[in-house]
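Enquirer: Can you look at this prediction? I've put the sequence above it.
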Amino acid sequence: MSFDLGPALLFVPGDRPERLTKALERADAAILDLEDAVAADAKATARDALIRADPDPDRVIVRVNGVETPDFAHDLSALARTRVRTVMLAKTEDPASLDLLQGYEVIALCETARGVVHAEQLAAVPHVVGLMWGAEDLVASLGGTSSRGEDGGYRDVARLARARVLLAAGAFGKGAVDAVHVDIGDLDGLAAEARDAAASGFAATACIHPGQVQTIRAAYAPTPEVLAWARGVLAAAEGERGVFRHEGRMIDEPILRHARSVVERAG
């Protein structure tokens, strides 16, 4: 599993395995959720469904319950009976706890105050391949009631957590996944956040409804104008050494890296 699958990662409730096939038809990868999306009395059923499904290990991530919960060990036992090798660990906080997931590629979900504060240490763990942040659980862990203000934008504490997780992932060469947009009908808000995520360096955005997938994909895809600019800059660079001028703008290595990222996303 890696973050070159595409930008839209769709959560699927673990006790609704019939949705997995459709999720994989629409999204770039699916996150089969054994944690928040599954009621306590349905978790055993969800694990049985996971074993029966034995989903595609290249396009399915399984979110397991936190290490402090009694469900964690049961989740790992079920995982061991499948081919899945990428795990999203809910409420990751302690880097040492990741030793329990040796043999798996881990996406550490930083969704508590302690998890965000430890984002750098989590990203440094060798078998961690990515970090994701979660807004609502984070604010709840602080005793708050909402991650967003009246204008619909994130509160400062959520924005800080988002930036910190992205920086931690980037510092260690890991992928960063942006949080879900819980207002399913607000596609304009989702588009704006996904465009910002792509421009900031996130590798993907998670979502909770199939209707959000295309909005995320469109937001991550560069516009024809931006793609033409990027290709023009890279073509011009072939005949230059060091800093040069292109269409009235100074071009140096950081700008060339931006252009390469645009072309890569277009692919």
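Expert: Thanks, I have the structure now. Numbers count the residues shown, from 1 in each chain.

Enquirer: drop to CA atoms for contacts and neighbour counts, all remaining ones
Expert: Fine.

Enquirer: how near is the residue of the chain most remote from its centre to residue 262?
Expert: Distance to the chain centre peaks in the chain at residue 239, reaching 37.6 Å (criterion: C-alpha atoms, centre = their mean). Taking C-alpha to C-alpha, to the nearest Å as the measure, residue 239 falls 20 Å from residue 262.

Enquirer: Check residue 164 too.
Expert: 23 Å.

Enquirer: what does residue 233 give?
Expert: 11 Å.

Enquirer: Next: residue 154.
Expert: 26 Å.

Enquirer: Tell me which of those two has more neighbours.
Expert: residue 262 (23 against 16; other C-alpha atoms under 10 Å).

Enquirer: looking at this, the more buried one is in a strand?
Expert: No - Residue 262: not assigned to a strand; according to DSSP: H, G, I helix; E, B strand; the rest coil it is helix.

Enquirer: Might one say that it is in contact with residue 222?
Expert: Yes - counting by C-alpha atoms under 8 Å, residue 262 does reach residue 222; the two are 6.4 Å apart.

Enquirer: And here is the other one:
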Amino acid sequence: MSFLMGPALLFCPADRPERYQKAAERADTVIVDLEDAVAPADKQRARGAILAQLGAAGDVPELDPSRTIIRVNPAGTDEFEKDMHCLKHTPYRHIMLAKAENAAQLKELEGYSVIALCETAVGVLNAAAIAAEPNVVALMWGAEDLLASLGGTSSRTENGDYRAVALHARSTVLLAAGAFGKDAIDAVYVNIPDLAGLAVEARDAVASGFSSKACIHPDQVAVVREAYAPTEAEVAAAAELLDAAAAAGTGVFQFKGKMIDGPILKHAESTLRRAGRTV
């Protein structure tokens, strides 16, 4: 449906151009970040770095535009205006709008495919209206900025689980994206050394319906990819179930002692799609 090359999206600071290609090689899609990853004093230099890696004609970038997202600063800020002026001189037309909060902000981004990052209380509450905008191709949610917008101190409990309000936001953004046929991107896992915890969260993202998960370190990419790749046994079971459904020729039937209906078949189809099979 969209351009997104999932399942692992990797953030790369825009002011570190020496990392652009490495990020692109390691991940499915690279998110060149002009917002939180760049200090205020370095933002102009970061925009210059994006322009500098274009070819002499200004249209032959080192990064593949179809696999590159530029995260811009929040709408209504001076930095946002400067970001958009910069992008006019590049072939990049896939952007992530930081702290997206309402549909009007998306209407002003005509001509761009937008990933709306809902990471404030207002943005989460308006997720459905944002998802309804035609140029929005995906929604992502952010935990730490959300808690900061609420005056909180941490999105997770001491044992590493998300707090209830963060889980509510995660579900709200996922439902909004699904309701309008848009992709949903799960938030980053900030505890970089905890790859086991990342694996658990990535598997939950798959089972819940997120199309991809964002990463903040190259080491996280393989973990996310593994979570999204069904095992051979899962693929075989899904194929067997769909074959049985075709043979049954009815809406509801029994298979290996279980009742099978439409939703269960859709789960099997999703498994085959993640394996690269045509359904």
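Expert: In hand now; what should we look at? Nothing here was measured: the structure is a model prediction, and the numbers come from that model.

Enquirer: Can you tell me, leaving aside adjacent residues, what's nearest to the equivalent of residue 57 of structure 1 over in structure 2?
Expert: Counting by TM-score structural alignment, residue 57 of structure 1 lines up with residue 65 in structure 2. Ranked by C-alpha to C-alpha, 6 or more residues apart in numbering and with sequence neighbours excluded, the top spatial neighbour of residue 65 of structure 2 is residue 92, at 5.3 Å.

Enquirer: Can you classify that neighbour by secondary structure?
Expert: coil.

Enquirer: ok, it to residue 248 of structure 2 distance?
Expert: From residue 92 of structure 2 to residue 248 of structure 2 the distance is 49 Å (C-alpha to C-alpha).

Enquirer: What of residue 150 of structure 2?
Expert: For residue 150 of structure 2 relative to residue 248 of structure 2 (C-alpha to C-alpha), the value is 53 Å.

Enquirer: before we move on, what about residue 100 of structure 2?
Expert: The value you get for residue 100 of structure 2 to residue 248 of structure 2, if C-alpha to C-alpha is used, is 47 Å.

Enquirer: Neighbour count: these two, which is higher?
Expert: Shown here are residue 100 of structure 2 and residue 248; by other C-alpha under 10 Å, residue 100 has more neighbours (28 against 13).

Enquirer: mind checking what residue 194 of structure 2 lines up with in structure 1?
Expert: Residue 194 of structure 2 maps onto residue 186 in structure 1, by TM-score structural alignment.

Enquirer: From residue 266 of structure 1, how far off is its match?
Expert: Distance of residue 186 of structure 1 to residue 266 of structure 1, computed by C-alpha to C-alpha: 25 Å.

Enquirer: cool, and residue 180 of structure 1?
Expert: 23 Å.

Enquirer: The two: who's more crowded?
Expert: residue 180 (24 against 13).

Enquirer: Can you classify that one by secondary structure?
Expert: Taking three-state DSSP, the label given to residue 180 of structure 1 is coil.

Enquirer: which residues touch it?
Expert: For residue 180 of structure 1, the contacting residues are 134, 205, 206, 207, 208, by C-alpha atoms under 8 Å, 6 or more residues apart in numbering.

Enquirer: since we're on the aligned residue in structure 2 for the first one, how many residues are nearby?
Expert: Per TM-score structural alignment, the equivalent position to residue 134 of structure 1 in structure 2 is residue 142. Other residues within reach of residue 142 of structure 2, judged by other C-alpha under 10 Å, total 23.

Enquirer: what's the answer for residue 257 of structure 2, then?
Expert: 7.

Enquirer: I'd like to know how many residues surround the residue nearest to residue 65 of structure 2.
Expert: So residue 92 of structure 2, with other C-alpha under 10 Å, has 21 neighbours.

Enquirer: do the same with residue 113 of structure 2
Expert: By other C-alpha under 10 Å, neighbour count at residue 113 of structure 2 equals 21.

Enquirer: what sits against it?
Expert: 93, 94, 95, 135, 136, 137.

Enquirer: From those residues, pick the one nearest residue 41 of structure 2.
Expert: residue 95 (21.9 Å; C-alpha to C-alpha).
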